[in-house]
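[1] give me a model of this one.
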Amino acid sequence: MNVGKRLLASIHDVGPRFESEVDRLADLMAGVLGGPRFAMLVVPDHWGLAPLGEAPAFRARLRAWADQGVEMFVHGWYHKDMAEHAGLASFKARHMTAGEGEFLGLSQVEAARRMADGKALIEDAIGRPAAGFIAPAWLYGEGAMAALREGGFALAEDHMRVWDPATGATLAWGPVVTWASRSRTRQLSSLAVAALARNTFHALDVVRVATHPGDTGVPALLDSIRRTLGAFARRREAGRYAGLQPG
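    As a prediction, the model looks like this:
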């Protein structure tokens, strides 16, 4: 195992809407990584259909996971993008996500409100500060970036890096390994990218692996997730985002 090199694994879209899928991913990760050495990205009300504030049993589960050491991030509010876009933002909204880039088109005021509300709700559930904020689909507009700088979060993440929102300091750099389940073409593409990453990312100081509830419906994706986590875990420690330091 390479001393100093780190693996950061995460489960996205955590909430009562996907409880069984989250359980399956958590069991997979704990089995491969030797315990709850991963993060959860919690959505306060996924697509307006699963309000965490009305799910006391799931909030209790979040606290139990947090007590075991699972890091908890605020992951938007609705996860659904309801804004109108133009220019580059329109391209990102169409091609980088399926209508889920919630924070891509929000004003600073609205982004700040949703960040603060999500932070308060999740921190009340887990009984401790949230680890940070990660926008749905890793997409941030100008308003979201401005709000994030003042939001009181220790960490933020996008496709290519992890950073300190208050200072802008980069804490980790490199593409995140993730999977796409919504079409056969995307499944095959993500399987190929994960296989490539398992053989070429070992020089990176920090490797990030992100999973989604939809992955659990495709056996080939679950197998790839297991193999990818295992390949990295054999060479580096599965750690915590909170342990990152400026490079």
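
[2] from here on, contacts and neighbour counts on C-alpha atoms
    Will do.

[3] against Gln187, how distant is Val3?
    33 Å (Cα to Cα, to the nearest Å).

[4] centre of the chain to the longest helix along the chain, how far?
    Ranked by residue count and defined by DSSP state H, the top helix of the chain is helix 108-126. Remark: helix 108-126 is offset 16 Å from the chain centroid, using Cα atoms, centre = their mean, to the nearest Å.

[5] kindly report the same for stretch 146-165.
    That offset, for stretch 146-165, works out to 13 Å (Cα atoms, centre = their mean).

[6] near Leu52, how many other residues are there?
    23 (other Cα atoms under 10 Å).

[7] hmm, back to that, which residues does the longest helix of the chain contact?
    Residues outside helix 108-126 that contact it (Cα atoms under 8 Å, 6 or more residues apart in numbering) are 42-44, 53, 59-60, 62-64, 66, 74, 76-77, 103, 129-130, 133, 142-148, 151.

[8] same thing but at 6 Å, please
    Helix 108-126 is contacted from outside by Arg59, Leu62, Arg63, Pro129, Ala130, Gly143, Ala144, Ala147, using Cα atoms under 6 Å, 6 or more residues apart in numbering.

[9] now the other sequence, so there's something to compare against:
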Amino acid sequence: MLDGVTAQFVVSVHDVAPWSFSRTREWVAELECRDVPATLLLVPGAWRGVPLADDPALVRWLHAAARRGHELAQHGFTHRAVPGGPRRRRLLNRLLARGCAEFCALDAREAADRLARGRAELARAGIHPQGFTPPGWLASPGTMAALRASGLAYTTSHLAVHDLRTGRRYRLPALCHRPGGLGEHAAARLLPWAACRWARRGRSFRIALHPADLARPGLRESALAAIDAALAAGAEPLTYAELVAVRGRGTP
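    Next up is the predicted model:
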């Protein structure tokens, strides 16, 4: 905390789908030990298996998690990039999102269709999200136009949370690992340091957890150390929906 400003931080658990169920539960168990609410980013469509709504055990667990204070949000539709689009955006998908940037190059019509199909799948599971995070945090201008017309409350990018109802943009950079990528070990050392430094300075931020982090030596410990450092420095953990509601009421 610096000059009386309390940092806020959001912990998101990405890539929630039937295939990643056990890893999602592992992350959430760690967060609940720390009284930290998670925003669970749900992939609605068939991705490495059946659609989310076709896994009754996962659906029951998600509803129970929501009752315990976690948020359920939409994370794309199939989490796989769609062919076509401008060459520059296709390159971004390959370099930054490893082929998962589904909404990176869509026009508004295509984006609206995938958003609606994803929400319909989640509704089939009795889930009605307030927010949307595009895979890889990459959204085309057409996707942003579709999101503004969607009725959703917010979306996110790598550096910010975007309130779709007011047009406000809240700068909260995301800290995350890149398993198997260049600089993996350096980033693992940096993550707890950055979380501690930002929390002490009253700077709000996000920590993104992925299933693959649990399969790499040291990444789980690094992410949990970052969360512990943020809490020790007095930062306030919120879900995305809580953050947007609080900021909308005028809290810095």
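
[10] quick revisit: more neighbours: which of Val3 and Gln187 of the first structure?
    Neighbour count, other Cα under 10 Å: between Val3 of the first structure and Gln187, Gln187 has more, with 17 against 9.

[11] the more buried one belongs to a helix, doesn't it?
    Yes: using DSSP: H, G, I helix; E, B strand; the rest coil, the assignment for Gln187 of the first structure is a helix.

[12] if we can go back for a sec, how big's the offset between the longest helix of the first structure and the second structure?
    In this overlay with the second structure, the average offset of helix 108-126 of the first structure from its partner residues is 2.2 Å by mean Cα distance after the TM-score superposition for the first structure.

[13] now that helix: buried residues?
    If you call a residue buried by 16 or more other Cα atoms under 10 Å, then helix 108-126 of the first structure has these buried ones: 108, 111-112, 114-119, 121-123, 125-126.

[14] now find how far off-centre the helix or strand following it is within its chain.
    Note on helix 108-126 of the first structure: by DSSP states H and E, the next helix or strand toward the C-terminus is strand 132-133. In this view, strand 132-133 of the first structure has its centroid 9 Å away from the chain centroid, taken as Cα atoms, centre = their mean.

[15] same thing with stretch 115-131 of the second structure?
    Relative to its chain's centre, stretch 115-131 of the second structure lies at 16 Å (Cα atoms, centre = their mean).

[16] picking up where we left off before, what two of the buried residues of helix 108-126 of the first structure are the furthest from one another?
    Farthest pair in these (Cα to Cα) is Gln108 and Ile126. Separation: 26.5 Å.

[17] the residue lying closest to Ala188 of the second structure once chain neighbours are set aside sits in which helix or strand?
    The spatially closest residue to Ala188 of the second structure, leaving aside those adjacent along the chain, is Ser222, at 5.6 Å (Cα to Cα, 6 or more residues apart in numbering). Assigned by DSSP H and E, Ser222 of the second structure belongs to helix 219-232.

[18] try Glu242 of the second structure
    Going by DSSP H and E, Glu242 of the second structure is in helix 240-248.

[19] again with Met40 of the first structure
    Counting by DSSP H and E, Met40 of the first structure is part of strand 39-42.

[20] list the helices and strands that strand packs on?
    strand 6-14, strand 71-74 (3 or more Cα pairs under 6 Å, 6 or more residues apart in numbering; DSSP states H and E).

[21] closest to Gly35 of the first structure out of the buried residues of helix 108-126 of the first structure?
    Once Cα to Cα is applied, the member of the buried residues of helix 108-126 of the first structure that ends up nearest Gly35 of the first structure is Ile126, at 18.8 Å.

[22] relative to Pro136 of the first structure, how far out is that closest one?
    Using Cα to Cα, we find Ile126 of the first structure at a distance of 20 Å from Pro136 of the first structure.

[23] and Arg113 of the first structure, by the same measure?
    Relative to Pro136 of the first structure, Arg113 of the first structure is positioned 16 Å away (Cα to Cα).

[24] repeat for Thr228 of the first structure
    Taken as Cα to Cα, the span from Thr228 of the first structure to Pro136 of the first structure is 23 Å.

[25] which of these two has more neighbours?
    Pro136 (26 against 20).

[26] one step back: list the buried residues for the helix holding Ser222 of the second structure?
    Leu219, Arg220, Ser222, Ala223, Leu224, Ala225, Ala226, Ile227, Asp228, Ala229, Ala230, Leu231.

[27] got a list of contacts for it?
    Contacts of helix 219-232 of the second structure (Cα under 6 Å, 6+ apart): Ala188, Pro192, Ala195, Cys196, Ala199, Asp213, Leu214.

[28] quick one, the helix or strand where the fifth one lies and strand 8-16 angle?
    Meaning Ala199 of the second structure. Secondary structure from DSSP H and E places Ala199 of the second structure in helix 184-200. When axes from the mean of the first three to the mean of the last three Cα atoms, to 10 degrees is applied, the directions of helix 184-200 of the second structure and strand 8-16 differ by 140 degrees.

[29] so which elements touch helix 184-200 of the second structure?
    Looks like helix 184-200 of the second structure contacts helix 219-232 (3+ Cα pairs under 6 Å, 6+ apart).

[30] whichever helix or strand comes after the helix it packs on vs the first structure, average offset?
    Using DSSP H and E, the helix or strand that directly follows helix 219-232 of the second structure along the chain is strand 236-238. Relative to the matching residues in the first structure, strand 236-238 of the second structure has an average distance of 1.6 Å after the fit, by mean Cα distance after the TM-score superposition for the first structure.

[31] all good on my end, thank you.
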